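A.B. asks: Predicted model, plus sequence, below.
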Amino acid sequence: MTQRVDLSTVMDRLSIDAVITGYAVAVDDGEWNDYQALFTPDGRADYRTAGGIEGPAAEVAQWLSQTMLLFPVRQHLIVNRRLDLQDLGGYPGDGAQVRADYMNPMRLTGPDGDDSGKGGDDASPTAPNFVSGGRYAFELLRTENGWRIHGVTVHEKWRSLSGPLATG
């Protein structure tokens, strides 16, 4: 491998990492246009193992925009990223796969519909009452606009409820 190929591979890895981070930030901040812009035009998302839907990114973004209204406080933590770039005989190709673990603490809207998250047994506005974890499987493609998500599948492995959620 030449230095030019090595540099290109490092740049690809940094660009892909920025896409994965952008995905988490878009969901956490409710920026659904930004979410959709991270996908290829035919990109798809599959949230079925987490109780969601599967479909085109635009359709899933619409579903998320409504579902996430329940959780005014949310924070994706995407860690342990394993990135595999397509290898074309020692040169990077235009495809990549990322497997990454996630933990997602969220707080439901308060009992009176406020966004403070206060209420229930825990009066702290930042304490989560719903936490899930699992693994994402991302498939990415290099496009004329940079790396984009062609598909993402959520593999939820666990969830934990606290406060009023856990009791009924």
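C.D. replies: Structure received.
A.B. asks: use CA for all of it now, contacts and neighbours both
C.D. replies: Fine.
A.B. asks: And the strands in this protein?
C.D. replies: Per DSSP state E, the chain carries strands over the ranges 39-46, 54-56, 73-74, 77-87, 92-107, 130-143, 146-161.
A.B. asks: Pull out the buried positions in the last one.
C.D. replies: Of the residues in strand 146-161, those buried by neighbour count under the rule 16 or more other Cα atoms under 10 Å are Trp147, Arg148, Ile149, His150, Gly151, Val152, Thr153, Val154, His155, Glu156.
A.B. asks: quick one on the thing from earlier: closest one to Thr9 among the strands of the chain?
C.D. replies: strand 92-107 (6.6 Å; Cα to Cα).
A.B. asks: try this one next to it:
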Amino acid sequence: MTVTDAPAVPGRELADRWAITELTAEFGLRVDTHEWDRLVQLLAPTVVIDYSRLHGKDPITTDPAGVVGTWRGVLENLKVTQHLITGQVIELSGDTAKCTANLVAAHHLPNDSGAPDWTLGGRYEFALERAEDRWLITAVVLFPLWATGNRTIMQLAGSRNTTR
């Protein structure tokens, strides 16, 4: 399809696509900067987190505080993380949407048991709903495609009882 063949996009649809792209990019940024209060503002009152393809555990349905509580205990004990979320492809359906995006997530923790880095590549599939004048994430599903490095650093970080 060429630019001249592309269908016209109404203003609201274009605004929705921009807002969802921004929201999903901000999701990764707030995780990396540990801005948990800002992260919870991106999530619906009930959210599904499905990392079952990564670790074999069942998806969880929780509230934004539950998401933060689960992630904070691991991610704040890593030296640094960087979640790059890009290439968002968005399907709009009224007040709901699906966004599939590429992900590269780098994790760093110097340690005595191996390499300090673990990097995961894959896709996120976000489900979203419109809430008044903004979009909120209702589900995050991770589809891992590749990984490199020392995955054990995630367990090491999770077993620490302090956050940095």
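C.D. replies: It's in. Small disclaimer: the values here were computed from a predicted structure and weren't measured.
A.B. asks: Which one of the strands of the first structure lies nearest to Asp29 of the first structure?
C.D. replies: The nearest among the strands of the first structure, by Cα to Cα, is strand 73-74 at 8.1 Å.
A.B. asks: What residues in the first structure pair up with the longest helix along the second structure?
C.D. replies: Determined from DSSP state H, the single longest helix within the second structure is helix 11-33. Aligned by TM-score structural alignment, helix 11-33 of the second structure falls on residues 7-29 of the first structure.
A.B. asks: Residues touching that stretch, excluding its own?
C.D. replies: 32, 34-35, 38, 73-78, 83, 92, 140, 146-149 (Cα atoms under 8 Å, 6 or more residues apart in numbering).
A.B. asks: Any of those residues buried? List them.
C.D. replies: The neighbour-count test (16+ other Cα under 10 Å) applied to these identifies 32, 34-35, 38, 73-78, 83, 92, 140, 147-149 as buried.
A.B. asks: Would you point out the most distant pair within the residues you listed?
C.D. replies: So, those by Cα to Cα: farthest apart are Val73 and Pro92, at 38.9 Å.
A.B. asks: now the strands of the first structure as TSV including distance to Ile16 of the first structure?
C.D. replies: Formatted as TSV, these follow (distance: least, Cα to Cα, whole Å):
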stretch	distance to Ile16 of the first structure
strand 39-46	12
strand 54-56	20
strand 73-74	23
strand 77-87	9
strand 92-107	8
strand 130-143	8
strand 146-161	6
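A.B. asks: and of those strands, who's closest to Gly120 of the first structure?
C.D. replies: Across these (criterion: Cα to Cα), the nearest stretch is strand 92-107, sitting at 11.5 Å.
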